[in-house]
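> 3D model of this:
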Amino acid sequence: MMTNLFSIFDPSTSMLNMSLNWFSTILGLFLIPPMFWLIPSRQIILWNKMLNNLHKEFKMLIGNMKINKGSSLIFISLFSIIMFNNFLGLFPYLFTSTSHMVMTLSISLPMWLSFMLFGWINNTQHMFTHLVPQGTPPILMPFMVCIETISNIIRPGTLAVRLAANMIAGHLLITLLGNTGPALNSIMLIMLITTQIALLTLESAVSIIQSYVFAVLSTLYSSEVN
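Sure thing, here's the model as predicted:
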């Protein structure tokens, strides 16, 4: 029984005192591998084409590939993991791990900390120059340092909240509309099903867009510390 509006996003489903909702994050290990034995399958060709395009874009955003050689693969993996978990949440009775702050903060916070440690240890002067944008009047410099410092500190939180909020919003709307189904007549039920299909299509696009935004912003944050 749903005790409150957001209880569907609470990872409380358990069996033998073990949470089952988080099992969805490793479900891909049981679903994906069989298709990789078929070479070349259409899925592999499409997936490789998408990864190549992402590699070219991330490589351009990171820049200076002599130092950051292979760094784009990290962000491609990040994109793949988030997109996969976003799509899993569209299936009935599967918990969306990326709608929970535990998952999103576990991705964004260590990554941001590693960027900061690398930047302040290896490029200290470069990190200080980022605190004062070029062309800032001297009288505004103390305020700009405070603003840039705060905006830098809240970056992992904004990444995590953006992803979780977008996943929760669409899934919550689909759930609320779906709960009204038994009380509707035939005509309204047809309209509801049409609306649900449209929302599922929109959520599929959001799943890709949000994983792309998360990966691109992470790439831009990493490029600032070099």
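> all contacts plus neighbour counts: C-alpha atoms, from now on.
Fine.
> run the chain-centre distance for the helix or strand hosting Phe128.
Take DSSP states H and E as the rule and Phe128 turns out to sit in helix 124-130. Averaging C-alpha positions (C-alpha atoms, centre = their mean, to the nearest Å) puts helix 124-130 28 Å from its chain's average.
> and for stretch 162-173?
Worked out by C-alpha atoms, centre = their mean, stretch 162-173 lies 11 Å from the chain centre.
> sorry, back to before: tell me what the helix holding Phe128 is packed against?
Using 3 or more C-alpha pairs under 8 Å, 6 or more residues apart in numbering; DSSP states H and E, the elements in contact with helix 124-130 are helix 101-122.
> can you count the residues close to Ile150?
11 (other C-alpha atoms under 10 Å).
> in whichever helix or strand it is part of, which residues are buried?
Per DSSP H and E: Ile150 is located in helix 141-153. Neighbour-count burial for helix 141-153 flags Met144, Val145 (criterion: 16 or more other C-alpha atoms under 10 Å).
> now for the next helix-or-strand element following that helix, which elements pack on it?
Scanning forward in sequence from helix 141-153 by DSSP H and E, the next helix or strand is helix 155-179. Judged by 3+ C-alpha pairs under 8 Å, 6+ apart, helix 155-179 is in contact with helix 101-122, helix 186-223.
> please give me the structure for this one as well, since I'd like to look at both together:
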Amino acid sequence: MMASLFSIFDPSSSLFAFPLNWISTFMGLLFLPMVFWAAPSRWTHLWTKILETLHKELKSLLSASHLGTTLLFLSLFSLIVFNNSLGLLPYIFTSSSHLAMTLSLSLPIWLTLMLYGWMNHTQHMFAHLVPQGTPSVLMPFMVVIETISNMIRPGTLAVRLAANMIAGHLLLTLLSQTGPQIAASSTLLTILISSQILLLILESAVAVIQSYVFTVLSTLYMGEIN
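All right, here's what the predicted structure looks like:
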């Protein structure tokens, strides 16, 4: 019996008092060597095609002086999508559903971009605080609004990713807990299993979409400091 509905996200696996849950974060690295020594498969070609398409899109959002950073954002996309997808498998800890994980990704990126922008493009960063065409009376308010919206960016990135992962897992957990109560009815059990399969397919799509959104928004934030 769970003490709380959210206790399904509590870390629980350990070995000699050493927590093993966060090891799942690096399980995606196990798939990388296969690309170099194994024969290319259809999955490899599909993943390569996805990365090439994403690279072209990110390249169009950045200036020519920052095109090399697409490798960073492609690695970020791969890390998040691996964690989101592995979290859908049974008995695997979903690290991307915790703010400790998502904030550790969004906060360093935002802080680095802010330091780089204010140190190298100070006037440009000040100009971003007042949108073009703003009346003089509203300029002080726009500076406050733009400053607040800029400061909450890492939080919105982290909460968006974690909340979407938590929501899907909660729905799957709630549906699975109703199974023993309706086991006597084959019709209801069939509906329950079908709905869980559809929800799992939806969660698989959400895992990729949220990784894409996190990566593209991070790239857009970098494009603003040019």
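> TM value for the aligned chains?
The TM-score (TM-score structural alignment, normalised by the length of the first structure) is 0.96; 224 aligned residues with a C-alpha RMSD of 1.2 Å.
> rewinding a little: what are the contacting residues of the helix holding Phe128 of the first structure?
Helix 124-130 of the first structure has contacts (C-alpha atoms under 8 Å, 6 or more residues apart in numbering) with Gly119, Trp120, Glu148, Val225, Asn226.
> which bit of the second structure covers that helix?
Aligned by TM-score structural alignment, helix 124-130 of the first structure falls on residues 122-128 of the second structure.
> likewise for stretch 83-94 of the first structure?
Residues 81-92 of the second structure are where stretch 83-94 of the first structure lands when matched by TM-score structural alignment.
> same check on stretch 194-211 of the first structure?
Stretch 194-211 of the first structure maps onto residues 194-211 of the second structure, going by TM-score structural alignment.
> contacts for the matching stretch next, please.
By C-alpha under 8 Å, 6+ apart, stretch 194-211 of the second structure touches 77-78, 80-81, 84-85, 88, 161, 164-165, 168, 172, 175.
> the helix holding Phe128 of the first structure vs the second structure, average offset?
For helix 124-130 of the first structure, the mean deviation from the second structure after alignment is 0.2 Å (mean C-alpha distance after the TM-score superposition for the first structure).
> got the buried residues for that helix?
Met127.
> I'd say Ile8 of the first structure and Gly89 touch.
No. Ile8 of the first structure sits out of contact with Gly89 when judged by C-alpha atoms under 8 Å, with a separation of 11.6 Å.
> please identify which of the helices and strands packed on helix 155-179 of the first structure is closest to Asn52 of the first structure.
Judged by C-alpha to C-alpha, the one of those that comes nearest to Asn52 of the first structure is helix 186-223, at 14.1 Å.
> chain center to that closest one, what's the gap?
12 Å.
> got it, and stretch 94-113 of the first structure?
8 Å.
> stretch 139-158 of the first structure now?
With C-alpha atoms, centre = their mean, you get 23 Å for stretch 139-158 of the first structure.
> that one corresponds to what range in the second structure?
With TM-score structural alignment as the criterion, stretch 139-158 of the first structure aligns to 137-156.
> any idea how far Thr134 of the second structure is from Met101 of the second structure?
38 Å (C-alpha to C-alpha, to the nearest Å).
> please apply the same query to Gly179 of the second structure.
58 Å.
> between those two, which is the more surrounded one?
Gly179 (14 against 10).
> name the nearest residue to the more buried one, ignoring sequence neighbours.
Leu189 (6.9 Å; C-alpha to C-alpha, 6 or more residues apart in numbering).
> hmm, that neighbour is touching Pro180, no?
No. Using C-alpha under 8 Å, Leu189 of the second structure makes no contact with Pro180, being 9.3 Å away.
> which of the two has more neighbours?
Shown here are Leu189 of the second structure and Pro180; by other C-alpha under 10 Å, Leu189 has more neighbours (17 against 9).
> redo the contacts of helix 124-130 of the first structure as a markdown table? Include distance to Met127 of the first structure.
Output for those, formatted as a markdown table (distance: C-alpha to C-alpha, whole Å):
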| residue | distance to Met127 of the first structure |
| --- | --- |
| Gly119 | 6 |
| Trp120 | 6 |
| Glu148 | 11 |
| Val225 | 7 |
| Asn226 | 9 |
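> list the contacts for the residue nearest to Leu79 of the second structure when sequence neighbours are not counted?
Nearest non-adjacent residue to Leu79 of the second structure, counting by C-alpha to C-alpha, 6+ apart: Gly28, 6.9 Å away. Residues in contact with Gly28 of the second structure, defined by C-alpha under 8 Å, 6+ apart, are Leu79, Phe82, Asn83.
> and which of the residues you listed is nearest Leu20 of the second structure?
Set against Leu20 of the second structure, the nearest of the contacts of Gly28 of the second structure by C-alpha to C-alpha is Asn83 (14.7 Å).
> how many residues are close by that closest one?
23.
> repeat for the one 4 residues further on
By the criterion of other C-alpha under 10 Å, Gly87 of the second structure has 22 neighbours.
> so how far is Phe18 of the second structure from the nearest residue to it once chain neighbours are set aside?
Closest residue to Gly87 of the second structure apart from its sequence neighbours, by C-alpha to C-alpha, 6+ apart: Thr94 at 4.3 Å. Remark: distance between Thr94 of the second structure and Phe18 of the second structure (C-alpha to C-alpha) = 18 Å.
> neighbour count winner among these two?
More crowded of Thr94 of the second structure and Phe18, by other C-alpha under 10 Å: Thr94, with 26 against 8.
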